[in-house]
Structure formats: structure tokens, C-alpha cells
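Engineer: give me the fold of what follows.
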Amino acid sequence: MRVLTAENIREAIDMDDAIDSVRAGYIALSKGRATVPIRGVMSVNDAVTLTMPAYVHGDPVSVIKVVSVYPSNVDAGLPAINGMVLVLNAWTGIPIALIHGAALTALRTGAGSGVATDLLARPEASILGVLGAGPQAYTQIEAVCAVREISEIRVYSPNSATVFAKALRKMYDVKIVRARSAHKALEGADVIVAATNSHKPVVRKKDVMPGTHINGVGSFKPTMQEVAAEVVLQSKIVVDHRESVWEEAGDLIIPRDAGLLTEDDVYAEIGEIAAGDMPGRTSAKEITFFKSVGNAVQDAVVAGRIAAIAEQRGLGVEVAI
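Structural biologist: Purely as a prediction, here's the structure:
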């Protein structure tokens, strides 16, 4: 079995490749060509551990990810997200790779927003507003910049914005703005990314102009809500997977339970749009909202690609089990 670190992941695959892989995975998911059970959720104190298996029909591998999200780790200087992805031979079940879970999660989550931004944001979108400054925020920015010519990135985080903005200035030759508030980061933005662990809305109607595209990726529990109901109600809602979001996405569950929208108000899965079965943006003024709780099909396609390239190039460390 090959053990692959975060560094090995980036040696094997870049964001463009990850976006292409996730696009194919979303299409397989929406067309029923993937087996992706609803993920297992185990609450542990104030944290959560998730188990996420997936298999894309006909692929040479299947995967299972175990990932833990411990928000309070940040206070102790520890990563909030930890985990591993086990890659199995689809025909024999023999483990062939063990991949750094947090790095893979950040990469494939960013790639998912890359697919959505490519399909839903206005072609001329150039200003990106980002809420959150954790590992997910870095790959969200990377993915959006891979599909749009971004000239200005505004960031807001109540605790880490200064360090985050400083790091971004070393990575991107564009205008980087450390905003003083969430509103200042989002006002006038063409693309918005919400990558926080907030239980209360951080994206509000006053922050969103006509024609904006929103990627909501931070909330993954029914009690978490990054995007206010008033924003959701005026948006074209696109999701990664219908069944999953109605189990886990507080951004949709909370307004549904308040009687403000129904499950029929979801316009499409992103895989349906990627496959050409549904149109994406149909007006320059419409607000589009991509809500993702993360789907193991993303892990399956990206991990499978990484494992194959690592085998070809001899990346990582071979261990005998």
C-alpha cells in the first residue's frame, strides 16, 4: 500500500486536473452511475467524525474517507480537519493507497466550487469575496481563480484575516483586500465564497448584488447556516446532491422547516448542469447559489486520479500491511 502526504497530492495533481475530475464525478453522481451512501456522522463532544464511502461505476478503485472536524482545535494550534482516505482496488478490495485526508478534502472541495463557478458565474466575473480563512478558503480561491480572471480578492475573518491576506499576496498577483467586515468583503463581489463554521448567517441580502454567484461550502450540519434565508429565496439553488443537502445543509433545511421554501425549490444538481441536461445561468442578473455539503464522489474521483499517478511516478512511501 502506498502512503501519500499532502505534498505528494500536489505533486500528483493540480487544481485544473482536480476540477476536471470532480466535474466527471458530479455527472456520474447525477446520472446514477455512482454508489455513494449517505455519510455516517458521529458526534464527539463539540466535534464530529464522518465516514464517507464512494464508488464510481466502472472505475478501478473505490474509496472510504474518515474525517474529523474539531473546530476548537484551532485554539490549541491544531488543525481543525483531520482524516485519511483509503483507496481500494475495486475488483479485489485490496487497499492500494492511504491519502492525507485534510489535504484531499480541501482540494476536492475547492474543485467542486471551481466546477460550480465555471458553470454559474458570469463570464466577466472579476471580484471575489471570501468569508473564512482556513485551509478550505485557500483552495476555494485557487479554484475560482482557475476558472475566472479574478483581479481583486477581498477576505474577511474575525481572527485570521491579516495573516491570510498576507499569505495571499505572496500567491496571487492581484489586488488583495483585508476587509473590515463581512459586508465590506462581499459588497459588489461577482463571486462569493462562504467557508466558515458559523451557525448564524454571514451572507445577507444587503451583501449580494444582482448577478452574483455564491459558493456555500462551510456549513455541513442541519444547525449551521452561513447564507441567510432571504438570500436563498432570491437565488437559483444548485446543489451537489439533493438527498445529501436535505439531510445536512442548514442553509436549506432551516428555511424549509420555517415554511419559506420546499425541496422542489432546488433548481438542479450541479452534475445535471455539467452534463448539459439543465441550463446553468440564464440571466446576467440572476443570483446563483451553489450549496455543497461535500460528497464522497469527489473523494473517489480525485483520490483515484492521485493514486494512479502516484503509482506511475513512484510518489509516496510503500508500506507492507
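
Engineer: please count neighbours and contacts with C-alpha atoms only from this point.
Structural biologist: Will do.

Engineer: list the contacts for the residue nearest the centre of the chain?
Structural biologist: Centroid-nearest residue in the chain, with Cα atoms, centre = their mean: T109, separated by 2.7 Å. T109 makes contact with Q136, T139, Q140, V217, G294, Q298, according to Cα atoms under 8 Å, 6 or more residues apart in numbering.

Engineer: and if we set it to 7 Å?
Structural biologist: G294 (Cα atoms under 7 Å, 6 or more residues apart in numbering).

Engineer: that one and L131: what is the separation?
Structural biologist: In this structure, T109 and L131 are 15 Å apart, going by Cα to Cα, to the nearest Å.

Engineer: now the helices: where do they sit in this structure?
Structural biologist: 6-12, 15-30, 101-120, 135-147, 161-171, 182-186, 229-232, 242-248, 250-257, 270-274, 296-313 (DSSP state H).

Engineer: and K285, which of the ones you listed is closest to it?
Structural biologist: Within those, the stretch nearest K285 is helix 101-120; the backing value is 11.7 Å (Cα to Cα).

Engineer: that closest one: how far from the chain's middle?
Structural biologist: 4 Å (Cα atoms, centre = their mean, to the nearest Å).

Engineer: to check against the first, give me the structure of this:
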Amino acid sequence: MRQPIQISSEFIEENTNFLELINELRKVFNSNSITVPQRHHHDFPNPKTGKDSTLLLMPAWNAGKEAGVKIVTVNPGNDTFGLPSIQGSYLYLDAITGTLKAIMEAKSLTAKRTAAASALASSYLSKKNATSMLMIGTGTLSVNLIKAHASVRPIEQVFVWGRNLKKTEEISQTLSKEKYEVKAIASIDEKISEVDIISCATLSENPLIFGEKLVSGQHVDLVGAYKPNMREADNEAILKTSVFLDTYGGGLKESGDIAVPLKEGILKESDIKADLFGLCGETHIGRTDDMEITLFKSVGHALEDLAAATYYYSKFQK
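Structural biologist: Just a heads-up that it's a prediction; the model follows:
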């Protein structure tokens, strides 16, 4: 029996072209060929850290072609052990025989596909001439989100804020050779009302983005806060923006940024403009004018994982 190939995080890091990956996601969101069941989402206590861990199982298949399942744990207390909060693997399968074709490192794959999905949304929702960006958060996603957004918009300046100033400065150093300037800032308020794109990827339980600070023409990209008790934006931000989701299935209930306003009656499901299926299928045009404030909430989708896994498997086979 042929052994599955191993695709490492190093391979994924070295073989990502965000424009290519974004285009792959655009194609699958405009296709009805991939089946995605509701993902399994299980929280369990972690007595060592005092913070609950989460087990995610995310299957998807393209009948007669490929299939896969991502197995991920999210452990907010992993900084105690000097480890990233996200751990996991992606099992890539032949959908005809069921054989395991590849095992991929899921942390890098998740970061790349998540950033690509945000940039895909931005290609419909941010102003075409957006030149500035605020990145809130300093985790694995931050560098990827900056690179992905810069691949679809002419970004010239990026400001980075995080609770750990050292990590913020490390991101600036990591991106020092890019075509855009990256600067660490001491507070969100310094730049939030001045930039064209605001991207937020944190595990915050309390809002970091406040509607009173948002100004006409901005695009808000919410990527973190993956649980109903987490928030990255307050109710005023939701009221002030045109809201879009990656998918209705997960976006309506998995994150507090949408679930709480829905529960409180601040937001109605009918108020949500579209998801990525609607945007990529062109049933909604996205941004309507340069004054509109748009907001995209991402919780992740197994379709994105399968598309990314197929992308990296094809690269590995060349």
C-alpha cells in the first residue's frame, strides 16, 4: 500500500502565492461541486491552563475527486507552554478509493486559507484604491493577513497593534523587505479612523473595534473571536456597517460578533448582505460606493481547507 506523502509547514510557507490561492477559493465558492457537512465543534476543559480548549473536525468532499478532513485543536493557554494556540493536521483523501493521499500540517494551511478568504472578501468589499491597513493582533495569522490583503489592494502603509509590543516589532521586522511600510503602534486609536482596511485576528472576549471610531469608506475584516462569548467589534460597529459573512452556516452562530447582536435584536439575519458564495457567484455586487463601511466576519469553512489542500498537493506533485 502506498504511503501518504507528508506536506510540511515549511513547504506550505515556501510555496504560497496568495493570488493563486485566492483564485482557487474564488472558483470553489462559485461552484456547487463540493459538499460540506456542518463541522463538529467541541469545547473541553483544560485544567492545566484554566482556559477551555476546542476540538474542530471539518470534513468536505468533491464526489469522484478529492476529500479531506481537518482535525484541529485551539488552545488559548498554549502561550504558557511556548506553543501556538492552533494545532492540527489535514488528512487529504482520494474520494473514489478512500485512500489517504497526504497528511498536511494544518496550522500553516489554516493560516493561508483564512488569510486568502479575507483577501477574497476584500476584493469585493474594500475600496479598489485602498492603500492603508491596520492589523490588530500579532498571532500566526497577522503576517498572512497583511500579505494577502496587499496582494489584492495597492497597500502602501500597514500599522500593527498587539498587546505584546515585542511581537508587534517582530512582525514589522519580518515584513521589512515588502513593498509596503510596516509600523508598530502603541494603541488602536492612533490609526483606526485613518486607515482603509482594518483586519482583526485575536482571541479577545471584549470588543477592540468600536463603531464610533469607524469612518466612511472603511472595510473591517474580523477573523478571530471564533466562539459565541468572544467579540472583536461592538454592537455599534455592526449597526454602522454592511455585514457580510464567509458562510451563513457557521457565521450566524459560531462567533459572538454576529451571534450576540442577533440574539439582542441589534441585527437581523435579513440585514446580512451576502456570504462568499453570493459574492463569488455575483448574486451580490459587494461594496456599492466609496462611502459605504463594509464588514466581513470569517469563522472558517471546510470548503476553504479542501481547496487549499488540493492547491498544495498539486504544487507538491510538480
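
Engineer: can you give me the TM-score here?
Structural biologist: The TM-score (TM-score structural alignment, normalised by the length of structure 2) is 0.93; 307 aligned residues with a Cα RMSD of 1.4 Å.

Engineer: so of the helices of structure 1, which one's packed in deepest?
Structural biologist: Highest mean neighbour count among those (mean count of other Cα atoms under 10 Å): helix 101-120, with a mean of 26.

Engineer: against structure 2, where does that helix fall?
Structural biologist: Aligning helix 101-120 of structure 1 against structure 2 (TM-score structural alignment) gives residues 106-125.

Engineer: that stretch: average distance to aligned residues in structure 1?
Structural biologist: Stretch 106-125 of structure 2, aligned to structure 1 and superposed, deviates on average by 0.5 Å (mean Cα distance after the TM-score superposition for structure 1).

Engineer: how much space separates A133 of structure 1 from E7 of structure 1?
Structural biologist: 21 Å.

Engineer: nearest to T282 of structure 1, of the helices of structure 1?
Structural biologist: helix 101-120 (8.9 Å).

Engineer: got a list of what A80 of structure 1 touches?
Structural biologist: Taking Cα under 7 Å, 6+ apart, one finds V69, Y70, P71, N73, V74 in contact with A80 of structure 1.

Engineer: so how far is A47 of structure 1 from the second one?
Structural biologist: Yep, that's Y70 of structure 1 we're talking about. 5 Å.

Engineer: and these two? Which one has more around it.
Structural biologist: Y70 (18 against 14; other Cα atoms under 10 Å).

Engineer: map the more buried one onto structure 2.
Structural biologist: Per TM-score structural alignment, Y70 of structure 1 is aligned with N75.

Engineer: surely its match and P45 touch.
Structural biologist: No - judged on Cα atoms under 7 Å, N75 of structure 2 makes no contact with P45 at a distance of 10.1 Å.

Engineer: mind listing the shared neighbours of those two?
Structural biologist: What both N75 of structure 2 and P45 touch, as defined by Cα under 7 Å, 6+ apart, is the set S53.

Engineer: excluding chain neighbours, give the residue nearest to G88 of structure 2 in space.
Structural biologist: Sequence neighbours aside, V72 is the residue nearest to G88 of structure 2 in space, at 4.2 Å (criterion: Cα to Cα, 6 or more residues apart in numbering).

Engineer: residues contacting the one you found?
Structural biologist: Contacts of V72 of structure 2 by Cα under 7 Å, 6+ apart are L55, L56, L57, I86, Q87, G88, S89.
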